[in-house]
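**Q** sequence first, then the predicted structure:
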Amino acid sequence: MTRLQAPPALQDGRVLARPPSIFTTALTLPEVRWALGALVLFFLGWGLQLGGAPELLWWAAYLACYGVGGWQQALSGLNALREKTLDVDLLMVVAAIAAASIGQVFDGALLIVIFATSGALEVIVTRRTADSVDSLLGLAPEQAELLHEDGSTSTVAGRDLEPGHRIIVRPGERIGGDGTVVEGVSEVDQQAITGESVPVTRGMGDEVLSGTVNGTGTLTVEITRPASESVISRIVTLVEEASGTKAKTQLFIEKVEQRYSLGVVVGTLLVLTVPMLFFAHTFEDALLRAIVFMIVASPCAVVLSTMPPLLASIANAGRHGVLVKSATVMETIGRSSVVAFDKTGTLTEGSPEVSAVEPGAGHGADQVLALAAAVERHSEHPLGRAVVQTATQRGLTLPEVDGFRALPGRGVTGSVSGRTVTVERAERGTSTTGTRVQVRCGDEVIGTILLVDRLRVDAPDAVRAVSRLTGSPAVLLTGDNASTAAAVAQRTGIGTVHHSLMPQDKVGIVDELSARGEHVLVVGDGINDAPALATAGTGVAMGRRGSDLALDTSDVIIVRDELGALENLVRLSRKARRYVIANLTIAATFIVTLVTLDLVATLPLGLAVAGHEGSTVLVALNGARLLRRSAWEG
């Protein structure tokens, strides 16, 4: 078996780039700094108020919070006005100012902080995705060794490779472009691109992909696509298109914010002018009534009807190892009608294990395993490591090996006590569920070792649970071969299998399901899954094995790779949505009642504030119930 090693640096000494940490990214963004400043000033003002400090001090802190956290929303609202539209950002600022005008500066500052924080989180997610897309391009080597017709070679930039060019790919190097092998045999690790759990043999006439890792054999590759059309470039394009065109799923209140905002403004103007024009009210009386109207009609309670249940649900999920990136995502998870799983690294562990040792006549299983492990001990191939690990776990004594040699594209060989031992990978049969490795002493086959990609213990239960919950059979999306995919589907109870997929194929299937009206939830971990994660209604990444691109383009991260958390997450989202609807009903009832009283009678300012604040506190406390453990467990 060939020696596969992905070096930390490329041939030209360039280390593969990783996106900066989320904290580093956050602190470089002005939106985040403004939001943090507003939060600090809000807590400063609150602390001064509770501590009995002079009113001037805590008012100054709250007003500074208004300025730091609200200027961007105010500017956004004014820009919208110039475009002849009215959004809820401006209404929030006006409502906060109105609240301060009647002494409720705390409530206005809280509203400003909520909106500033929400906007900052959205900017962080967008920037992280962009950074990860940029870092993906680092998988493709910047340089390649170009082979000329006279047999000489020269180093060229990878971006300059054109169809027809031939490049030399030496052991351990990344392949510089998409092409076809014209000379040599080796095993190529394609897991990052296709999701295949073990390296694949590539020889004359076989296709190889840019950014994949060559084994110990030297390959001559004829380029078939320019760099701009390589698989990596297409993944980048797919992710960027999906991130840019994927419709923003809005919270319930955001769907009607334009009409609601306009209605409040028009209503306030009518309440101000009609009494003066037709009922001889003084300007002071009309202004007070208009202020009362804006306070009781402002969407503070509506916003807090939506956010606390969703934020409480996010916090609850976080305590159980699931990171949900926004309130919008938490609301939409519960709408999932079909779940699509990646195989390698998602339903499986992504690493092979020995499942059976089949000794030949006259030989024992331990003897076969010990001889194979003795030779494989000098190899870094994933299959070899699995054989050695199993032999070690069984406490077998491994004999010494002389003359170890890798057989590119085939296996490994060495001499044990004067006898040549060869461990050679056999082709997968159509009915096998794994990879078979033959062990030979001289010309005699002394046994066969079967290796499979280990299935996650919780995978079958998780698949069944989400299928029951959504009412639709789960779907498998994998780049692996048909027999392996079918075996995993059978063991997990998956109903529909799509195998041998490239990243763009996964996107196509997600698009087909979405076109049929399905809200697709995709679960994956690799670079090859990132386009589908970005395209899906909800993308869920596995946290421990997940690539940077998958983690950053996904909407949800299962930090501890516990697939069983999916069922609880969907249930929690549905429960949060029910709480949101209940809160909106409560808030709407209060608003309608108070507005009616203000229009048909004289609503005292104190009663208006009490009713408004009472509804706000009520819906906030109701939403906080989702912090309880029982909300997660069912």
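**A** Nice, I can see it.
**Q** all contacts plus neighbour counts: C-alpha atoms, from now on.
**A** Will do.
**Q** give the helix, strand or coil label for residue 433.
**A** coil (DSSP: H, G, I helix; E, B strand; the rest coil).
**Q** how many other residues sit next to it?
**A** 19 (other C-alpha atoms under 10 Å).
**Q** same check, this time on residue 634
**A** Per other C-alpha under 10 Å, the neighbour tally for residue 634 reads 11.
**Q** now do it against residue 72, distance only.
**A** Plainly put, residue 634 is 40 Å away from residue 72 if you go by C-alpha to C-alpha, to the nearest Å.
**Q** next: residue 113.
**A** Distance of residue 113 to residue 72, computed by C-alpha to C-alpha: 12 Å.
**Q** now do residue 335
**A** For residue 335, the distance to residue 72 - C-alpha to C-alpha - is 32 Å.
**Q** now residue 339
**A** To residue 72, residue 339 is 38 Å away according to C-alpha to C-alpha.
**Q** A further structure is provided below for comparison with the first:
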Amino acid sequence: MTAAVRPVVRRAEGPGRAPRPGRPASGLAGLREVRWAAGSLACFALAALLGAAGGPPPLQWVLWAACYASGGWEPGAAGLRALRARVLDVDLLMVVAAVAAAAIGQRFDGGLLIVIFATSGALEAVATHRTEQSVRALLDLAPETATVLDDAGHEREVATGDLKPGDTVVVRPGERVGADGTVRAGASEVDQASITGESTPAVKGPGDEVYSGSVNGSGLLRVEVARPASESVVARIVALVEAASATKARTQLFIERLEQRYSVTVVAATVAFVVVPLLVTDWSFRRVLLEAMTFMIVASPCAVVLATMPPLLSAVALAGRHGVLVKSTVVLEQLAGITTVAFDKTGTLTAGRPEVTSVVAAAGWGRDEVVRLAAAAEAPSEHALGRAIAAAARRSKPEPGSGSGAGAAAAGAVEAQAGTFRALPGRGVEAVVAGAYVEVLSPRAASEATAGEAASDAGAWWRPVVGDAEAEGGTAVVVLADGTPVGVIAMRDRVRLDAPDAVARLAELTGRRPVLLTGDNLAAARQVAEQVGITDVAAGLLPEDKVAAVVARQAAGEVVMVVGDGVNDAPALAAANLGMAMGKSGSDVTLQVADGVIMRDALSTLPALMTVARRARRMVHQHLALASAVIVVLVGLDVAGHLPLPLGVAGHEGSTVVIGLNGLRLLRRRAWPEP
């Protein structure tokens, strides 16, 4: 049955097939598999009615021929193409069986086989089509045109596909945002439920990010385009889900390998069913061929082949509609077997928006100078702590007459571009600002950088300050100018509202409490862990330490999923059995490395996704058990000589239809568990 779905998958993969904004999604009636199945059914019904009413035989023959051709030509052609590639396709077996049945006068039985076979193929095509369209329809949210403000302040209308990074777009009340970007002027409430799943409009002002397809509220916004339409959040969602739909789970790959060998076995057994009775019994050739065709039909693995992909593809589409991108069906299989969940702290369990709570400056330096110097160094950084320092610097004012050197030069230049910038994952950043070498480091990294000064009071003044900040559950960074500590900045983050419930539900699902792996200090880590219900805490970890912690758990037999957002989490996400990234706060490298992305940073979607993955896995196992049981029972009845061809067709193909329909149940919205 896999041939029926391949044309649909190829359309999803095709580079030029993505619908343009505003282009309506095609309906199910547009699927050629559905059209051919409907035509085959109509011809079958008319031919059967004419036969029962004693209608003209020539017309009956025409209708039977149309029934066989419309329902069987496409799988037959696909089977012949596969045969030329020396692959025996189960589709070809079904068509051959139907034609052979017609050849010995069993036109009704062969037609029934063709109709049910075409119907099950159409069901698989519908499953793939709905999976594709449920997410690709997001592209229709983006407007076809946008209003661009040129350098002279004049407005002009352009196609959204022509927008370039750096363009300024005017978004009036009630309009849809034409591209991903950053608000530069204005304030409004933006409804982005279709992108992130947030139930209430988000307040947006200067510096906030908005997404293509979201709806502006009552305010006027000027948005600077951040990326072209092909790289927008919506386009990435479509690309990732299409990629997931094109992949095959391990179970599916195993079944496809088994299908080839099994199909050859069925053909060999069918030949034996013809030859042996002719040699050892007095059966007529018609009876022998009828028994052989019945065996070929009931022994073919149609339902087994269809058992895996519909539920897995449906689960991928369902997750995409709820703001979770699963990059492949393999990931979905792995997710169902997770036994341990490891969380990062900042930006994952916490909101990722820490605020500066205190600043202590060295002698001769002002607090605002330290903040603004650190902000200038952190300007290119994506880290949440760097953004917090930059926000504090924007609120501060230069202290006239205070400080000297790099601090004075950096005062009032928060947005200054660092001459040289380098992120040090798990340690901090370093940059050249106003001619000075500036480092913003974690206490651990600062201790290593100032090891030679540890014995002097001047070199160690910052250590008690860091200790006090960490004892209060905060996070501290040390600012160094030309190797000398000039200030300590303390920050604190808040726990996500849904984190405690997500941790509790994950513990219930896996049978093991999640763990916390963080580069932050132990006091801050324990404070967050207590709030969310985690007891296993590992703090002060560098990226390589996080990887070592993950590998150690895997060596102990645990199947580990790591959830994180920062560059320093990327190695652990790659080392884990499964990596999930936070979509809003996640860095580009983390989003690239991760196996899945939580687009709206809602931790409550993790246990829901795991529940859906386990339901899909359970459904696959049920399908395989049902399909195998039906084959065994029908083959047993046929070998015993108690199985008429119509009953064999109805039992075998009926199980295929039931399995296809059951796999579609995960496309229902209520299949997603609500917290």
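**A** Cool, the structure landed. Small disclaimer: the values here were computed from a predicted structure and weren't measured.
**Q** please state their TM-score.
**A** Taking TM-score structural alignment, normalised by the length of structure 1 as the basis, the two superposed chains have a TM-score of 0.56; 446 aligned residues with a C-alpha RMSD of 5.2 Å.
**Q** on that earlier part again, who has more neighbours, residue 113 and residue 72 of structure 1?
**A** Each of residue 113 of structure 1 and residue 72 has its neighbours counted (other C-alpha under 10 Å); residue 113 has more, 26 against 17.
**Q** packing partners for the one helix or strand that one maps to?
**A** Assigned by DSSP states H and E, residue 113 of structure 1 falls within helix 105-136. Using 3 or more C-alpha pairs under 8 Å, 6 or more residues apart in numbering; DSSP states H and E, the elements in contact with helix 105-136 of structure 1 are helix 22-27, helix 30-50, helix 55-82, helix 88-101, helix 231-245, helix 548-553.
**Q** which SS state does the residue of structure 1 most remote from its centre fall under?
**A** Computed with C-alpha atoms, centre = their mean, the maximum C-alpha offset from the centroid of structure 1 is found at residue 280, amounting to 60.8 Å. Classification of residue 280 of structure 1 using three-state DSSP returns coil.
**Q** quick check: residue 632 of structure 2 vs residue 297 of structure 2, distance?
**A** Using C-alpha to C-alpha, residue 632 of structure 2 is found at 12 Å from residue 297 of structure 2.
**Q** overlap of the contact sets of those two?
**A** Common neighbours of residue 632 of structure 2 and residue 297, counting by C-alpha atoms under 8 Å, 6 or more residues apart in numbering, are absent.
**Q** which one of these two has more residues nearby?
**A** Remark: of residue 632 of structure 2 and residue 297, residue 297 carries more neighbours, 29 against 14, as counted by other C-alpha under 10 Å.
**Q** so how far is residue 289 of structure 2 from that one?
**A** Relative to residue 289 of structure 2, residue 297 of structure 2 is positioned 12 Å away (C-alpha to C-alpha).
**Q** again, but for residue 564 of structure 2
**A** Residue 564 of structure 2 sits 62 Å away from residue 289 of structure 2, going by C-alpha to C-alpha.
**Q** OK, contacts around residue 390 of structure 2?
**A** Shown in contact with residue 390 of structure 2 (C-alpha under 8 Å, 6+ apart): 371-372, 374-376, 378-379, 414.
**Q** among these, which are located in helices?
**A** Mapping the contacts of residue 390 of structure 2 onto helices (DSSP state H) picks out 371-372, 374-376, 378.
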